[in-house]
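> Predicted model and sequence follow; I will ask about them next.
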Amino acid sequence: MADRSASGARRDNYWWRLLATAAAFSLFGLGGLVLRFVLFPPLKLIYRDAEIRKRRARLLIHHAFRAFIGFMHVTGIYTYSFREEEKLRRPGQLVLANHPSLIDVVFLISRIPNANCIVKASLFRNPFMRGAVTTADYIPNDDPERIIELAARSLARGESVVLFPEGTRSVPGKAFRFQRGAAYMALRAQVAPTLVTICCNPPMLMKNIPWYSIPLSRPHFQFEIAAAGEILELHGKPESPLVAREVTRQLKAFFTEECAA
């Protein structure tokens, strides 16, 4: 058994993928610094309007993330596929997804040109990411009520908002633990979410697993996009704890069934 595993690892270019993964993470950090110190400062001179400057910054991040995803793909770190990817390009969507991998948000923003998202407040102090999250005016996750209000305003402006209802990466083998923030956002904005089911087989960049612990075989990421209008009817429903609890239950049931399929 050990010989077959080692042989399989060699056939799937394990050591090359490990080296390429290290290069990719180094490139990601370097890219954050280039955005902050090279590409973003001219935006303040060229675009005096803060709203236009924010959209241009998000577009730069969108293209940078698309290039990063492409780099990891062409170097053989993983393969990926999107089903009905064009649905993500519609403006004003609340995009909800499960969260199996560290790079899920990178994948999603690489497909959404004007994406707003909820990010860890600590990223606003991170030297590699501070420039991106500040200039793009992303929403810090330090105040639940403020998150819901800012997300609703963002949706009303026609921006898409990306959110993981779990609030953190999934733990393989454990049931989803969804927070109610996503339900409150949908209810306040009266927007039926776009649901993205993310599957990664074999798992990669999981919670509490270091980046260098890569799987023996090349992972494949699969993204399935669905409209929540078929499972949720939000229009006219009040924003209340009881309704938010029921919406959260339905979202959890949807993702649990889709990920088990």
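Yep, it's here.

> From now on I want contacts and neighbour counts done on CA atoms only, so please keep to that.
OK.

> Settle this for me: residue 91 is touching residue 162, isn't it.
No: if you go by CA atoms under 8 Å, residue 91 and residue 162 don't touch, sitting 11.9 Å apart.

> At which residues are the helices of the stretch 101-250 of the chain located?
Using DSSP state H, counting those that start in this stretch, the helices of the stretch 101-250 of the chain run over 104-109, 130-135, 144-156, 181-189, 241-260.

> and here's the other structure:
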Amino acid sequence: MSARLRSTSLPWGVYEHLAMVLGFCALALLCLAWLPLAFALRPVLPQRLGQRLGRRVVMHGFRLYIGLLRLLCACRFDIEAIDALRDQGPMVIVANHPSLLDAVLITSRLPNVVCVMKAEVMDNPLFGAPARMAGYVRNEPPLHVVLRCREALRQGAQVVIFPEGTRTPGYPANPVNPLSRTAALIASRAGVPVQTLIIEFSSPYLGKGWPLQRAPRLPLAGRIRLAQRFEPPRDPRAFTTELEAHLRAELARPTTP
């Protein structure tokens, strides 16, 4: 957008609201397009085949959605670093959680990931059927999460979990919440490494406490970078403390998304 448009607050504000509506409508239309097929195919396909198909559809659908955000909504996302993980086998992928866009960005680059999702998202009529077809895991009860994720890892999948349990309130001033031990327990039980990702945004758009009807501040920039990979933890409690310290240190680095 031109500097002249930026200098006029009303037109730029109108564009920001229009971009928000376009983004939400694009996501809803993509989900609605896949929803009836997910309902129809899940009962008839073998479970493993259905899950692989479901994960591929999610990846390509979210990749298309991100392309639309880039094209129409003045968004810039630097997330290609995640591609290096595609062929590196089972692992638990953990990240900080500043925005509702986090899982969308990660799953758009990886073809065989299982996300640990909030129960209310799994029960949402728009997202639930595609998520269940892809074999995503409801985030409760804890033992169920650990066992389901261990099974997925043994089948060759990669598990994505946000160990804060919810979006970070007060981002970016507050970089990360205290972590739960779920990610450490999953990796310990499955005997797989833990790969950390660092997610950074130029704005707290769609973060904790950001109303859905409130327009973003554009242009919106986001970046995901690879951080440290840890060996399978032996002591989940001690590892969780180490993991939280690592995320805080990485997020304190002076970088610009």
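All right, it came through fine. Everything numeric in this text was worked out from a predicted model, so none of it was measured.

> Between residue 91 and residue 162 of structure 1, which has more neighbouring residues?
With neighbours defined as other CA atoms under 10 Å, residue 91 of structure 1 and residue 162 compare such that residue 162 has more, 24 against 17.

> Tell me which residue of structure 2 lines up with that one.
Under the alignment (TM-score structural alignment), residue 162 of structure 1 pairs with residue 160 in structure 2.

> From residue 144 of structure 1, how far out is the most centrally placed residue in structure 1?
Centroid check for structure 1 by CA atoms, centre = their mean gives residue 105 as the closest residue, at 1.8 Å. Plainly put, residue 105 of structure 1 is 20 Å away from residue 144 of structure 1 if you go by CA to CA, to the nearest Å.

> re earlier: from memory the match of residue 162 of structure 1 sits against residue 113, does it?
Yes: using CA under 8 Å, residue 160 of structure 2 is in contact with residue 113, at 6.6 Å.

> Identify the contacts common to those two.
With CA atoms under 8 Å, 6 or more residues apart in numbering applied, the contact sets of residue 160 of structure 2 and residue 113 do not overlap.

> And for residue 241 of structure 2, the neighbour number?
By the criterion of other CA under 10 Å, residue 241 of structure 2 has 14 neighbours.

> got a list of what it touches?
Shown in contact with residue 241 of structure 2 (CA under 8 Å, 6+ apart): residue 179.

> any idea what it aligns with in structure 1?
Residue 241 of structure 2 maps onto residue 249 in structure 1 when the alignment is built from TM-score structural alignment.

> What of residue 119 of structure 2?
Looks like residue 119 of structure 2 aligns to residue 121 there (TM-score structural alignment).

> Give me the spatial nearest neighbour of its match, chain neighbours excluded.
Among residues not flanking residue 121 of structure 1 along the chain, residue 140 sits closest, at 4.7 Å (CA to CA, 6 or more residues apart in numbering).

> Then residue 189 of structure 2?
In this structure, residue 189 of structure 2 finds its nearest non-sequential neighbour in residue 150, 6.8 Å apart by CA to CA, 6+ apart.

> Just give me the match in structure 1 for the one you found.
So, by TM-score structural alignment, residue 150 of structure 2 is matched to residue 152.

> Was I right to think that match contacts residue 189?
Yes: with contact defined as CA under 8 Å, residue 152 of structure 1 reaches residue 189; the gap is 5.1 Å.

> follow-up on the earlier one: quick one: contacts for the residue nearest to residue 189 of structure 2?
186, 187, 189, 190.

> what do you get for residue 204 of structure 2?
Per CA under 8 Å, 6+ apart, neighbours of residue 204 of structure 2: 98, 99, 171, 172, 210.

> try it again with 10 Å
98, 99, 168, 169, 170, 171, 172, 173, 210, 216, 217, 220 (CA atoms under 10 Å, 6 or more residues apart in numbering).

> Just give me the neighbour total for the closest residue to residue 199 of structure 2 other than its chain neighbours.
Computed as CA to CA, 6+ apart, the closest residue to residue 199 of structure 2 that is not its neighbour in sequence is residue 224, at 4.6 Å. The number of residues packed near residue 224 of structure 2 is 21, by other CA under 10 Å.

> residues contacting residue 224 of structure 2?
Contact partners of residue 224 of structure 2, counting by CA under 10 Å, 6+ apart, are 77-82, 95, 102, 105-106, 197-201, 257.

> and the residue mapped onto the residue nearest to residue 121 of structure 1 from structure 2, how many neighbours?
Residue pairing (TM-score structural alignment): residue 140 of structure 1 is matched to residue 138 of structure 2. For residue 138 of structure 2, the neighbour count with other CA under 10 Å is 21.

> Mind listing what's buried along the longest helix anywhere in structure 2?
Assignment by DSSP state H gives helix 9-41 as the longest helix of structure 2. Residues of helix 9-41 of structure 2 classed as buried by neighbour count (16 or more other CA atoms under 10 Å): 12-13, 15-17, 19-20, 22-23, 26-27, 30-31, 34-35, 38.

> ok, and the closest non-adjacent residue to residue 126 of structure 2?
If the residues on either side of it in the chain are set aside, residue 126 of structure 2 comes closest to residue 31, at 6.4 Å by CA to CA, 6+ apart.
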